[in-house]
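Enquirer: next one to model:
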Amino acid sequence: MRPTNSGNTRHMLRVILAGLLALWPVAGGAQTAQPSPADLRLVPQNETQIKLSFAPIVKKVAPAVVNVYASRKVVQRRQVSPFFDDPFFRRFFGQPGGGFDRPRQRVESSLGSGVIISADGTVITNHHVIKDADEVRVALSDRREFDADIVLMDERTDLAVLKIRGEGPFEHVAFADSDSLEVGDIVLAIGNPFGVGQTVTQGIVSATARTQVGVTDFQFFIQTDAAINPGNSGGALVDMAGGLVGINTAIFSRSGGSNGIGFAIPAHMARFVAQAADHGGKVQRPWLGATVQIVNAEIAEALSLDRPRGVLVTAVFEGSPAQEAGLKVSDLVIAVDGKEVVDPNSFGYRFATKMIGEKTEFQVLRDDREITLSISLRPAPETTSRDTREMKEYSPFEGTTVMNLSPAVAEELGLEGGVFDGVVIAEVKGGSAADRVGLRPGDIVRGVNRQKIETTRMLEAITKAPPRVWQLDIERDGKVSQITLRG
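Expert: Model prediction:
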């Protein structure tokens, strides 16, 4: 027999009721699960969605993005014709002698961008934008201009913190979680390219852990195809919620213009530097007291890994946090606080952005077992007084600033290899004798004329009684070279 209409109705009601019960929260009043951020990433489904605009995000963030003008005064002596050495020509033309005219002062300027990150007018920008600046001014999007003070400069991260001299509160943008970015996420780059005024470009995240870029010591960047051009440096990279996910810092270009390969310093690193500015104005990074190396295919095969991953511990220094935590040579560190590390650069970024005084956890593979080690985060110790000295006497070291080595000095200069004794060159002045000889910051002076150099005081004493011949033993990148020069 064919079912009646009432039978069909009852059947449909049972199906609907079963569906409703399946969607009903479980007993005990539990709420329905909230969609994850990944579930909210949707491809446009219709024409209306395609016409959606980024204007609300720009209106929210643009007032917090500023132009940064940095200037410095440079004194130049311009060489003139040797004819002016003749007294007759000097008297006739009224020019001073000596082959040079009077010193002339010239003002060099640079232009970049910055982001206001707090209502009191704290601005974060790139170090290279304000390097060697005597004066810094910032221009807001509403055309107001203010002088700014330099609070902190950190060349190793290429970041700097400024403070606007003006009455707040200022429009500002909040940091977002740069670790939550995924390849394909839409981002906006806001800055002042070529000095034409505030400009917004749009693109996607091309990569989230790009290393080997060669811009900072901590090479861990967000790569984007949003157009970034000269002048964008220090500007904002924001997500679709208007949060600051990065500080635009560099482009890969042979022509000087954007080729769709731009790099931004992650907000996690920028926040770390900004917090350092709030706590004494000096960046203090935690000291591990160990060295690591990349895991290539050959090492991965030797360790019976399914793929290259993590970093291999090659040395652990006595009395270091690494030794105290139980880290050993040949350990494989695969994650820091649950964040995967794939090479020494990503490992350095994950560890260096931790705050002093806390602890961090390393996930380590040892003898085919995964273990967790808790590392205390404390600064590198200054085991020996640095006794900084400027070498002014005529010698191959004239124009250098030297220090006694210690873990603290090695960390500041970015030296690797666990060398914590001797004398290190911290600075070399351009055009000096040391510069002409080829000495560089980071070089370690091991010996002079077969005499071992242990302190800056010893080195200075030798330069005050120069010999006829200089024999220098200089360590660079773990290799000692001998240089022979005439006195």
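
Enquirer: only C-alpha atoms from now on, for both contacts and neighbour counts.
Expert: Will do.

Enquirer: what segments of this protein are helices?
Expert: Under the criterion DSSP state H, the chain contains helices at 5-23, 47-50, 55-61, 87-93, 127-130, 267-278, 297-302, 321-325, 344-352, 407-413, 433-437, 456-463.

Enquirer: how far does the second one sit from the chain's center?
Expert: Here helix 47-50 is found 39 Å from its chain centre; the criterion is Cα atoms, centre = their mean, to the nearest Å.

Enquirer: then the third one?
Expert: Helix 55-61 has its average C-alpha position 27 Å from the chain's average C-alpha position, going by Cα atoms, centre = their mean.

Enquirer: so what does it touch, helix or strand wise?
Expert: For helix 55-61, there is no helix or strand it packs on, judged by 3 or more Cα pairs under 8 Å, 6 or more residues apart in numbering; DSSP states H and E.

Enquirer: what residues does that helix touch?
Expert: For helix 55-61, the external contacting residues (Cα atoms under 8 Å, 6 or more residues apart in numbering) are His172, Val173, Val200, Met240, Ala241, Gly242.

Enquirer: could you pull out the buried residues of it?
Expert: By neighbour count, with 16 or more other Cα atoms under 10 Å as the criterion, the buried positions of helix 55-61 are Ile57, Val58, Val61.

Enquirer: do you know how far the last one is from Val115?
Expert: In this structure, Val61 lies at 9 Å from Val115, with Cα to Cα, to the nearest Å as the measure.

Enquirer: here is the second sequence; please produce its structure so I can put it next to the first one:
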Amino acid sequence: MAMRRTIFLLGALLAFGPAGAPLSAQSPGDARVVPHGREQVQLSFAPVVRRAAPAVVNVFSRRVQRQANNPLFDDPFFRRFFGEQGPPGQPRERVQQSLGSGVIVAAGGTVLTNHHVVRGADEIRVVLADRREFEARLVRSDERTDLAVLQIDPGGEALPFLELRDSDELEVGDLVLAIGNPFGVGQTVTSGIVSGLARTNVGITDYGFFIQTDAAINPGNSGGALVTLDGRLAGINTAIYSRSGGSVGIGFAIPANMVRTVLNGAAAGGRVVRPWLGATGQGVTSDIAHSMGLPRPRGVLLNEVTAGGPAGRAGLRVGDIVLEVAGRQVDDPESLRFRFATAQPGGTVPLLYLRDGREHSVSVAVLPPPENPPREQRLLDGRHPLAGAEIANLSPALAEEIGFAGPPRGVVIVRTRPGSLAQRRGFEAGDVIVDVNGEPVAAVQPLLRMLARGGLPWRITIRRGEQTLTANIGG
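Expert: Below you'll find the model as predicted:
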């Protein structure tokens, strides 16, 4: 599988002061305590495991990948020698199998796992802890969060399931258990601690905002449960940071609050529609903080506010620094997007921002991104370098759908057909077409007219991420 999977190891240590006296880690009103003696160290996690383990399952997926034969063997002359199956060593189909873990999150048989565990699967089977097997139906698979929702039919039986915890309640140092099926050895339970929260820039999903744990993650454990000691689901184990492929004790789990958003979208019967802020920005670096007279780097500096969007209607402007969303600190664009993506649609969310050295509070509406302008999506053909590219008007809704992080305007390449002229010329999905032969491109229809003129040479400028690239073709 493309991603690494998950198994967790013990990561809790005792802290002692002079002469072996235990250090106090308890503050007034805090129920968390450090173990104070041998008796407490010998306490068992078994009651939590008995409650949680039956809700963790194995997920097996099977995909039949069709392979093209050498065209030589499609010749009737050669088929006279090798038959309809073709020559030895020239298989027409190859079966790919994948092993992962999953979590039952509803008594009726709703199962959550990772998108990469079931990606492209033709058949999915779920095996319960008691070894019963069920064929699973894929309800929703969301590549951007690396989550997938499956449904099995237990025939009216109420299955054991895990309740979702508010993952924002977690604190660094909390004990957690991981349950899954690493390397296919069977259900395995290991323990660790929460090593970090709100981890971003991990490069796993578009909504990169993870619980970090000192647990090792290995093949087969992806999609397994990260469980708190009250037996509730804190997150879905998904990946590790590693340079060699082996565990170095830096594992990541998708927070339960993002899991809840995907489950709600699946329950509604449609695709996951995430709220839209209508603003983008960058993290405040030490240089930016110094230039703006801030005592330390904090927040997200807005450098784009869409007119008429929720942020603009709430009064936010370019140059404002967003400090908190719903009382939670944000320090980079990923954490800002996560906070809005997990907000309750239809209501408002409080936002704290900094302007001219003063803090201000405002309520921002939690709304879906608009389909404005209409996308007018179409596949280009003809005699020009963009033949084989599928293009569309870039609206906030389309930007959200394809994971486009820049300003939602212009014409974007949604995908390119394999082997097409556009692909061979180096154009990629996500490229925004800026101009053709010096003429600015604002929408699909004007672009079609430009391309219809034909002829060489071609000079096409695109924006790819932070780069502006120009292709000169012919002439």
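
Enquirer: what does the superposition give as a TM-score?
Expert: TM-score of the superposed chains, computed with TM-score structural alignment, normalised by the length of the second structure, equals 0.86; 449 aligned residues with a Cα RMSD of 2.9 Å.

Enquirer: put the buried members of the contacts of helix 55-61 of the first structure into a ChimeraX selection.
Expert: To isolate the buried ones among the contacts of helix 55-61 of the first structure in ChimeraX, judged by 16+ other Cα under 10 Å, type:
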select :172,173,200,242
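
Enquirer: correct me if wrong: Glu358 of the first structure contacts Leu377.
Expert: Yes: applying Cα atoms under 8 Å, one finds Glu358 of the first structure in contact with Leu377, separated by 5.5 Å.

Enquirer: which one of these two has more residues nearby?
Expert: Leu377 (21 against 11; other Cα atoms under 10 Å).

Enquirer: just give me the match in the second structure for that one.
Expert: Here Leu377 of the first structure is matched to Val366 in the second structure, going by TM-score structural alignment.

Enquirer: over to Phe220 of the first structure?
Expert: By TM-score structural alignment, Phe220 of the first structure lines up with Phe209.

Enquirer: one more: Glu171 of the first structure?
Expert: Match for Glu171 of the first structure (TM-score structural alignment): Pro160.

Enquirer: so who does its match touch?
Expert: Pro54, Ala55, Ile104, Ala106, Ala107.

Enquirer: what distance do you get for the nearest residue to the fourth one once chain neighbours are set aside to Val117 of the second structure?
Expert: What sits nearest to Ala106 of the second structure in space, not counting adjacent residues and going by Cα to Cα, 6 or more residues apart in numbering, is Phe161, at 5.6 Å. Shown here: Phe161 of the second structure relative to Val117 of the second structure, a distance of 20 Å by Cα to Cα.

Enquirer: for Ala365 of the second structure, same thing?
Expert: 35 Å.

Enquirer: the more surrounded of these two?
Expert: Remark: of Ala365 of the second structure and Val117, Val117 carries more neighbours, 30 against 22, as counted by other Cα under 10 Å.

Enquirer: wait, that one touches Ser98, no?
Expert: Yes: counting by Cα under 8 Å, Val117 of the second structure touches Ser98, with 6.5 Å between them.

Enquirer: neighbours of Cys127 of the first structure, just the number please.
Expert: For the record, residue 127 of the first structure is His, not Cys. 21.

Enquirer: who touches the equivalent of it over in the second structure in this structure?
Expert: Aligned counterpart of His127 of the first structure in the second structure: His115 (TM-score structural alignment). Applying Cα under 8 Å, 6+ apart to His115 of the second structure gives the contacts Ser141, Asp142, Glu143, Thr145, Asp146, Leu147, Ala148.

Enquirer: quick one, what contacts the residue nearest the centre of the second structure?
Expert: The centroid of the second structure falls nearest to Thr145 when counting by Cα atoms, centre = their mean (2.3 Å). Going by Cα under 8 Å, 6+ apart, Thr145 of the second structure touches His115, Thr205, Asp206, Tyr207, Gly208, Met258.

Enquirer: next one: it from Pro374 of the second structure, what distance?
Expert: 26 Å.

Enquirer: kindly report the same for Val318 of the second structure.
Expert: 26 Å.

Enquirer: also Val111 of the second structure?
Expert: If you go by Cα to Cα, the gap between Val111 of the second structure and Pro374 of the second structure works out to 35 Å.

Enquirer: what about the two, which has more around it?
Expert: Under the criterion of other Cα under 10 Å, the comparison of Val111 of the second structure against Pro374 puts Val111 first, with 29 against 14.

Enquirer: can I assume that one is in contact with Ile124?
Expert: No: contact between Val111 of the second structure and Ile124 fails when scored by Cα under 8 Å: they sit 11.7 Å apart.

Enquirer: and Ala148 of the first structure, how many neighbours?
Expert: By other Cα under 10 Å, the residues close to Ala148 of the first structure number 22.
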